[in-house]
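Engineer: the amino acid sequence is not available; the structure is as follows:
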């Protein structure tokens, strides 16, 4: 967790993702993770928005949580932010004051909630399998596409993360005992000269640990995130018991 101070008044900017991602990758230059941003496929880390995600006045405290499977990577990101503490997320300017470790062990049963929207995408081939008519080669999941497709893609992605992290086969889904869909969010982000709109969704997931491998998989969901584009700031997860007015409790 990085504790930050707002350097001036600002209105909350929900398009912060690219600015924060760029800062993280720039900080990794010159480290053993220098090529991480060039690697394709899944990256096993995620991060929160500035917490709480709302307007601020100069001097207000905000927090940023960076989580992942590789503890050394997370420590490197946090250390670099504090070594060069001026963090500018477009019109949201911060000073990174300090960083400290937090632990988030899972109870035997509990609830996970989305801290940032989950992005699930699928191809035209998958769309055809589910009888979905779409003109796009890659389509973002939306409620009208059905929860069966959402969880098929979600479980598949989480299983691949598990294989990458532990080099073993993941437990069989389903991974959650219950769920509640909250809403979808359209989020336009700028990439150089083009703007791309991502459609994400917010959820609450109930779980009950069934095995050691199931615990490892859900712990990975909490640290590396759910769905796609976690390194772009999507799919960051919280334990429900930690959330207080949009901000996880301090340890």
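Structural biologist: Thanks, I have it. Because the structure is a prediction, the values reported are computed rather than measured.
Engineer: hey, let's count contacts and neighbours off CA atoms from now on
Structural biologist: OK.
Engineer: residue boundaries of the helices in the stretch 151-251 of the chain?
Structural biologist: 212-224 (DSSP state H, counting those that start in this stretch).
Engineer: now the stretch 1-150 of the chain
Structural biologist: 17-28, 71-83, 124-129, 147-166.
Engineer: who touches the last one?
Structural biologist: The set of residues that contact helix 147-166 without belonging to it, under C-alpha atoms under 8 Å, 6 or more residues apart in numbering, is 42, 44, 69, 120-122, 130, 141, 168-171, 173-175, 217, 220-221, 226-228.
Engineer: the first one now?
Structural biologist: Identification of contacts with helix 17-28 by C-alpha under 8 Å, 6+ apart yields 34, 36-37, 76-77, 80-81, 88-90, 189-191, 231-233.
Engineer: that older thread, now the contacts of helix 147-166: which count as buried?
Structural biologist: 44, 69, 120-122, 141, 170-171, 175, 217, 220-221, 226-228 (16 or more other C-alpha atoms under 10 Å).
Engineer: of the residues you listed, which is the nearest to residue 114?
Structural biologist: Proximity of the buried ones among the contacts of helix 147-166 to residue 114 was ranked by C-alpha to C-alpha; the top entry is residue 226 with 8.7 Å.
Engineer: ok, for the closest one, nearest residue in space, not its chain neighbours?
Structural biologist: residue 235 (4.7 Å; C-alpha to C-alpha, 6 or more residues apart in numbering).
Engineer: among the contacts of helix 147-166, which are located in strands?
Structural biologist: By the criterion of DSSP state E, membership of these in strands covers 121, 122.
Engineer: from residue 25, how far off is residue 190?
Structural biologist: Distance of residue 190 to residue 25, computed by C-alpha to C-alpha, to the nearest Å: 17 Å.
Engineer: more neighbours: which of these two?
Structural biologist: residue 25 (17 against 13; other C-alpha atoms under 10 Å).
Engineer: for the more buried one, give its distance to residue 231.
Structural biologist: 10 Å.
Engineer: cool, residue 152 as well?
Structural biologist: 21 Å.
Engineer: what about these two, which has more around it?
Structural biologist: Neighbours per residue (other C-alpha under 10 Å) separate residue 152 from residue 231, with residue 231 holding more: 23 against 13.
Engineer: got another one to weigh against that:
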């Protein structure tokens, strides 16, 4: 399930908010609800959000997705009565709020970079441009998704074959494949490295796999989903 929030910036055009500030904005909306302790729970958070983008009128827009309907409903109820909000130091007027559910597709496009660790103990991220190992990327992506799915539904699951059959990475203007995102937490900046994709496609989704692919569509792919990474948009093909 998804929540779409469209804003009108006060003063200057809105800047791309720091992802930690957006995460804090979401957690503040959850205070006092059954999800109010989600930030401190030692578990997967089961939500993600997109990078800010502009709608057809040029207004900054944010998408939040989660496989938990109650999570999205709680955010919706918390924000629907507000006229404006702060994300970091930016004050933004809320001009439109909509919750919705998208149909499952065989193809997806990233709405924020996918992040994977090559070596988590050394805090080393997988770099597509440097490591050039799609087999590693697909296998780690699959293992991470299966683990989150099992934690959410409380049942074992194994996906036969690769998680995607066709992949088209999105090149940056400088010709690089990797995206370096500076995240600031408690005044301390640290880089997060990921990759964006024009296409992630599964040729055929079996009936018994539909719930798994719907889950990753809503929960996000890879690491650091609750920090706004791995957001997926379904595509018509």
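Structural biologist: Arrived safely. As the structure is a prediction and not an experimental result, all values here were calculated from the model.
Engineer: can I get the helices of the stretch 1-150 of the first structure in JSON lines with distance to residue 60 of the first structure?
Structural biologist: Listed next are the helices of the stretch 1-150 of the first structure as JSON lines, based on distance: least, C-alpha to C-alpha, whole Å:
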{"stretch": "helix 17-28", "distance to residue 60 of the first structure": "19"}
{"stretch": "helix 71-83", "distance to residue 60 of the first structure": "17"}
{"stretch": "helix 124-129", "distance to residue 60 of the first structure": "46"}
{"stretch": "helix 147-166", "distance to residue 60 of the first structure": "36"}
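Engineer: so for residue 239 of the first structure, which of these sits nearest?
Structural biologist: Closest approach to residue 239 of the first structure among those is made by helix 147-166 (17.1 Å; C-alpha to C-alpha).
Engineer: okay, now residue 140 of the second structure: neighbour count?
Structural biologist: What residue 140 of the second structure shows, counting by other C-alpha under 10 Å, is a neighbour count of 18.
Engineer: what's the match for it in the first structure?
Structural biologist: Under the alignment (TM-score structural alignment), residue 140 of the second structure maps onto residue 153 of the first structure.
Engineer: same deal with residue 69 of the second structure?
Structural biologist: Checking with TM-score structural alignment, residue 69 of the second structure has residue 71 as its match.
Engineer: and stretch 116-134 of the second structure, end to end?
Structural biologist: End-to-end distance (C-alpha to C-alpha), stretch 116-134 of the second structure: 12 Å.
Engineer: longest strand in the second structure, by residue count?
Structural biologist: Scanning the second structure for the longest strand, with DSSP E as the assignment, gives strand 90-100.
Engineer: after superposition, how close is it to the first structure?
Structural biologist: Compared with the first structure after fitting, strand 90-100 of the second structure has a mean deviation of 2.7 Å; criterion: mean C-alpha distance after the TM-score superposition for the first structure.
Engineer: got the buried residues for that strand?
Structural biologist: Buried-residue list, strand 90-100 of the second structure, by 16+ other C-alpha under 10 Å: 90, 91, 92, 93, 94, 99.
Engineer: for the equivalent of residue 51 of the second structure over in the first structure, which residues are in contact?
Structural biologist: For residue 51 of the second structure, the aligned position in the first structure is residue 49, judged by TM-score structural alignment. Contacts for residue 49 of the first structure (C-alpha under 8 Å, 6+ apart) come out as 16, 64, 65, 115, 116, 233.
Engineer: I'd like the distance between residue 49 of the first structure and residue 144 of the first structure.
Structural biologist: Counting by C-alpha to C-alpha, the gap from residue 49 of the first structure to residue 144 of the first structure is 27 Å.
Engineer: with residue 90 of the first structure instead?
Structural biologist: Taken as C-alpha to C-alpha, the span from residue 90 of the first structure to residue 144 of the first structure is 34 Å.
Engineer: more neighbours, the two?
Structural biologist: Per other C-alpha under 10 Å, whichever of residue 90 of the first structure and residue 144 has more neighbours is residue 90, with 13 against 7.
Engineer: quick check: the more buried one touching residue 16?
Structural biologist: Yes - between residue 90 of the first structure and residue 16 there is a contact at 6.6 Å, judged by C-alpha atoms under 8 Å.
Engineer: hmm, which of the contacts of helix 17-28 of the first structure are the buried ones?
Structural biologist: 37, 76, 77, 80, 81, 88, 89, 189, 231, 232, 233.
Engineer: of the residues you listed, just say which sits nearest to residue 182 of the first structure.
Structural biologist: Nearest member of those to residue 182 of the first structure, counting by C-alpha to C-alpha, is residue 233, at 18.7 Å.
Engineer: the closest one maps to what in the second structure?
Structural biologist: Counting by TM-score structural alignment, the partner of residue 233 of the first structure is residue 228.
Engineer: for that match, give me its contacts.
Structural biologist: 19, 23, 48, 49, 50, 51, 112.
Engineer: distance of the residue lying closest to it once chain neighbours are set aside from residue 131 of the second structure?
Structural biologist: Leaving out its chain neighbours, the residue that sits closest to residue 228 of the second structure by C-alpha to C-alpha, 6+ apart is residue 49, at 4.6 Å. Separation of residue 49 of the second structure from residue 131 of the second structure (C-alpha to C-alpha): 27 Å.
Engineer: same drill for the two, tell me which one is more crowded.
Structural biologist: residue 49 (30 against 11).
Engineer: quick one: map residue 28 of the first structure onto the second structure.
Structural biologist: Aligned partner of residue 28 of the first structure by TM-score structural alignment: residue 30.
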